[in-house]
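Undergrad: next comes the sequence, and after it the predicted model I'd like to discuss.
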Amino acid sequence: MDFDEQLRRYFGTSDMAAVPPAAREAGIEHMRVDLGLAAQPAQRFVLWALLHTLGSAPDLDVAFKDESEREAARNLMDLLGAADREE
């Protein structure tokens, strides 16, 4: 899954600065629905990661039933947090 492709799918553009607030909320809601319906772990992770970067991800225990998937999500959060601190 390509990041820009996912942004275009849910928001109609890969430029998040150009997305009006109502369209942003609608795209996030669409992603949350797709996350709930996703059967493949990789697809669920990608959707959760995008939601996380937008500040709208569900809690790990809600998003992932498997502990290894929750651990992968924690690792991503740690990596993103470290990158933010370096800026």
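TA: Here it is on my side, so go on.
Undergrad: only C-alpha atoms for contact and neighbour calcs from this point on.
TA: Noted.
Undergrad: residues in contact with L79?
TA: For L79, no residue meets the contact criterion (CA atoms under 8 Å, 6 or more residues apart in numbering).
Undergrad: what about versus this one:
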Amino acid sequence: MDLDALLLHYFDTDEPEALSEAERARGEERLRIDFGVEQEPSRKFALWVVMEGLGIAPLPAEAFDEEPALRVAAEKYLDAAWKLERD
């Protein structure tokens, strides 16, 4: 998945920091809804990563409670991101 394409799809821009609070809230709501109904595992994970980047992702245990492999992948993603941020 292409990050710019996802941002354009949900926020009508590839620069979400330039959005008004209301515009950002609408895009985030659309993203949450699509995440909640997505059935394809890799697409669901990609949507979660976008949500994580925006600071709105649920914890891996909540996001992937019925998908242990995705939960583990999300936890590893967070560990790697934390290590990069720390270093």
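TA: Perfect, I can see it now. All figures in this text were calculated on a predicted structure; none of them were measured in a lab.
Undergrad: the most centrally placed residue in structure 1: which element?
TA: For structure 1, the residue nearest the mean C-alpha position is L50 (2.1 Å; CA atoms, centre = their mean). Per DSSP states H and E, L50 of structure 1 falls inside helix 41-53.
Undergrad: what are the contacting residues of that helix?
TA: Looking at what lies outside helix 41-53 of structure 1 - CA under 8 Å, 6+ apart - the contacts are 1, 28, 31-32, 34-35, 38, 57-58, 63, 69, 73, 76.
Undergrad: let's see it at 10 Å
TA: The contact list for helix 41-53 of structure 1, computed with CA atoms under 10 Å, 6 or more residues apart in numbering, reads 1-3, 6-7, 28-29, 31-32, 34-38, 54-60, 63-66, 69-70, 72-73, 76-77, 80.
Undergrad: what's the ChimeraX line that selects buried ones from these?
TA: Only the buried entries of these go into this ChimeraX selection, using 16 or more other CA atoms under 10 Å:
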select :6,7,28,31,32,35,56,57,60,63,64,69,70,73
